[in-house]
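Asks: sequence and predicted structure, then a few things I'm wondering about:
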Amino acid sequence: MKFLIVGLGNIGAEYDATRHNIGFDVADAFVIKHGGSFKVERLAAVAEVKWKGKIFVVIKPTTYMNLSGKALKYWMDKEKIGIENTLVIVDEMALPIETLRLRGAGSHAGHNGLRNIQEVLGTNAYPRLRFGIGNDFPRGKQVEFVLGRWTPDELPYVKDKILKSIDVIESFATIGIERTMNNFNK
């Protein structure tokens, strides 16, 4: 069984450790836990790790957030991984900082990375793990908030949720999306 794990974010040091790059951070943590490492290949930094008889192709697109679908589709096709075995990890302003939400489908909700994936795939029916970043910003400061770094108060939640995200990925691959949603979407 092969799975494609897609952590969304933007390349470049100025985006490291920002709210918008949480998909990259989760991908990094998952790969490190399983003893892998990334190398830059076509359209993405890519790592392959094995766990419990399963192969995980983990990508961090180098296309920038707004063209994430191009990298996702390329690696789905190259590795011959079905959409049902693909999991996108994305930041989500509509969820509070303490929340993770796994879904099998849904709207892009204005998120440019998800919008592009939906356009490229021609469907909104693909698994995604939405990592709540909250929306505690002044009116008109959304971009600064999303591209900003975590506050000291937020970091404990973030670290805990990164570890939970690894559990979600492993559960998704072993017991499927429905049971994983029941276990983690509380």
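Replies: The structure has been received and is ready for your questions.
Asks: switch to C-alpha atoms for all contacts and neighbour counts from now on
Replies: Fine.
Asks: elements contacting the longest helix seen in the chain?
Replies: For the chain, the helix that runs over the most residues, judged by DSSP state H, is helix 155-175. Contacts defined by 3 or more C-alpha pairs under 8 Å, 6 or more residues apart in numbering; DSSP states H and E place helix 155-175 against helix 22-33, helix 177-184.
Asks: buried residues, it. List them.
Replies: Judged by neighbour count using 16 or more other C-alpha atoms under 10 Å, the buried positions of helix 155-175 are 158, 161-162, 165-166, 168-173.
Asks: one step back: single out the most deeply packed of the helices and strands packed on helix 155-175.
Replies: Per residue and on average, the most neighbours among those fall to helix 22-33, with a mean of 22 (mean count of other C-alpha atoms under 10 Å).
Asks: after it, which helix or strand is next?
Replies: strand 39-41 (DSSP states H and E).
Asks: run the chain-centre distance for that next one.
Replies: 18 Å (C-alpha atoms, centre = their mean, to the nearest Å).
Asks: and stretch 66-79, by the same measure?
Replies: The chain centre lies 13 Å from the centre of stretch 66-79; the measure is C-alpha atoms, centre = their mean.
Asks: so who does the residue lying farthest from the centre of the chain touch?
Replies: Distance from the C-alpha centroid of the chain peaks at residue 139, with 26.5 Å (C-alpha atoms, centre = their mean). By C-alpha atoms under 8 Å, 6 or more residues apart in numbering, the contact set of residue 139 is empty.
Asks: hang on, it in a strand?
Replies: No. Counting by DSSP: H, G, I helix; E, B strand; the rest coil, residue 139 is not found in a strand; it is coil.
Asks: put this next to the previous one:
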Amino acid sequence: MGVSSLLDKLFPSGNGGGSEGPPWIVVGLGNPGAEYKNTRHNVGWWCIDELIKRTNVELNRKRKEVRYAEVELGGTQVILAYPRTFMNKSGLALSYLTNRFKTTPENILVVTDDINLKPGSVRIRKKGGPGGHNGLKSIITALGTNEFPRVRIGVGNPDSSDEQVSHVLGTFDPDTRDLVRSAATRAADAITMIVNGEIDNAMNQYNAQADKKPNKKKNDDGASKPN
């Protein structure tokens, strides 16, 4: 039996909460390469790392645009994934995965950094625009809709909008890093709730804790490979 046939047997239906349908897709956004591993822009990967650790798997299925693994979270079938492209091409990973697993946007969960949230905060939305985030922008274009849930992890805003690229591609000081790693762990808890049909409960629990910073102009964050 080929790999594709085996996967079809493993995932004939099964969308979450134990009902039949395609699996959930949970994708953490970030840039590939060791030099980006600890940057603010890669906190979405930190959350996927936490889920990988909990489920004792590796992202051992590889395509040129994505690495992924099949797991269960609370009894729900889930695809955990990292894009293998730079941030502004993140939609390529979702194009492949949605075609492969026939998952619809409402069962796609994107985990991303957010410069407009206080470091260490977690906020969940059922849908929305990109908010200046090039990874989300690419995914919205690829899916043809912005109606998919996302979990945003706060990384803080630079003092000047001119510094946004260097900010998101920079690293945290030790104290802030610990705050954000803790947030990635809480985000993993929230994801388990969401894929098991508890998105409203997750929003009530985690959004109440998120202390959003005062409004600032949102510019594109230069989320691709540095030009």
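Replies: Received the coordinates, thanks. Note that this is a predicted model, so its numbers are computed, not measured.
Asks: returning to what we had before: would you check the span in the second structure matched by the longest helix of the first structure?
Replies: The aligned range for helix 155-175 of the first structure in the second structure is 177-197, by TM-score structural alignment.
Asks: contacts for the matching stretch?
Replies: 16-18, 24, 43-44, 46-48, 50-51, 73-76, 78, 107, 119-122, 151, 153-155, 199, 201-202, 206.
Asks: which position in the second structure aligns with residue 69 of the first structure?
Replies: That one, residue 69 of the first structure, aligns with residue 91 by TM-score structural alignment.
Asks: without its sequence neighbours, what residue ends up closest to its match?
Replies: Once flanking residues are discounted, residue 91 of the second structure sits nearest to residue 139: 3.9 Å by C-alpha to C-alpha, 6 or more residues apart in numbering.
Asks: just put the helices and strands packed on helix 155-175 of the first structure in JSON lines and tack on distance to residue 60 of the first structure.
Replies: Formatted as JSON lines, those follow (distance: least, C-alpha to C-alpha, whole Å):
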{"stretch": "helix 22-33", "distance to residue 60 of the first structure": "6"}
{"stretch": "helix 177-184", "distance to residue 60 of the first structure": "22"}
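Asks: of all these, which one is nearest residue 154 of the first structure?
Replies: For these, proximity to residue 154 of the first structure was assessed by C-alpha to C-alpha; helix 22-33 is nearest, at 12.7 Å.
Asks: quick check: the residue farthest from the centre of the first structure vs residue 51 of the first structure, distance?
Replies: 44 Å (C-alpha to C-alpha, to the nearest Å).
Asks: re the thing from before, which residues does the residue nearest to residue 91 of the second structure contact?
Replies: So residue 139 of the second structure contacts 90-92, 94 (C-alpha under 8 Å, 6+ apart).
Asks: check the gap between the spatially most central residue of the second structure and residue 83 of the second structure for me.
Replies: Closest to where the C-alpha atoms of the second structure average out (C-alpha atoms, centre = their mean) is residue 111, at 2.0 Å. Separation of residue 111 of the second structure from residue 83 of the second structure (C-alpha to C-alpha) stands at 12 Å.
Asks: can you give me every residue that contacts residue 149 of the first structure?
Replies: 17-19.
Asks: next, count neighbours for the closest residue to residue 171 of the second structure other than its chain neighbours.
Replies: In space, and not counting its chain neighbours, residue 171 of the second structure is closest to residue 39: 4.4 Å by C-alpha to C-alpha, 6+ apart. Residues lying near residue 39 of the second structure (other C-alpha atoms under 10 Å) number 20.
Asks: what sits against the counterpart of residue 39 of the second structure in the first structure?
Replies: Mapped onto the first structure by TM-score structural alignment, residue 39 of the second structure lines up with residue 18. By C-alpha under 8 Å, 6+ apart, the residues touching residue 18 of the first structure are 146-150.
Asks: what about residue 18 of the first structure, distance to residue 9 of the first structure?
Replies: Per C-alpha to C-alpha, residue 18 of the first structure is found 9 Å from residue 9 of the first structure.
Asks: which element is the residue nearest to residue 91 of the second structure on?
Replies: Per DSSP H and E, residue 139 of the second structure falls inside helix 134-143.
Asks: give me the stretch of the first structure that that helix matches.
Replies: Going by TM-score structural alignment, helix 134-143 of the second structure lines up with residues 112-121 of the first structure.
Asks: thought residue 9 of the first structure was touching residue 22?
Replies: Yes. Assessed by C-alpha atoms under 8 Å, residue 9 of the first structure is found in contact with residue 22 at 6.9 Å.
Asks: any shared contact partners between those two?
Replies: Overlap of the contact sets of residue 9 of the first structure and residue 22 (by C-alpha under 8 Å, 6+ apart) consists of residue 90.
Asks: which residues touch the closest residue to residue 40 of the first structure other than its chain neighbours?
Replies: Nearest residue to residue 40 of the first structure in three dimensions, chain neighbours excluded: residue 46, at 6.1 Å (C-alpha to C-alpha, 6+ apart). Residue 46 of the first structure sits next to 37-40, 57-60 when contact means C-alpha under 8 Å, 6+ apart.
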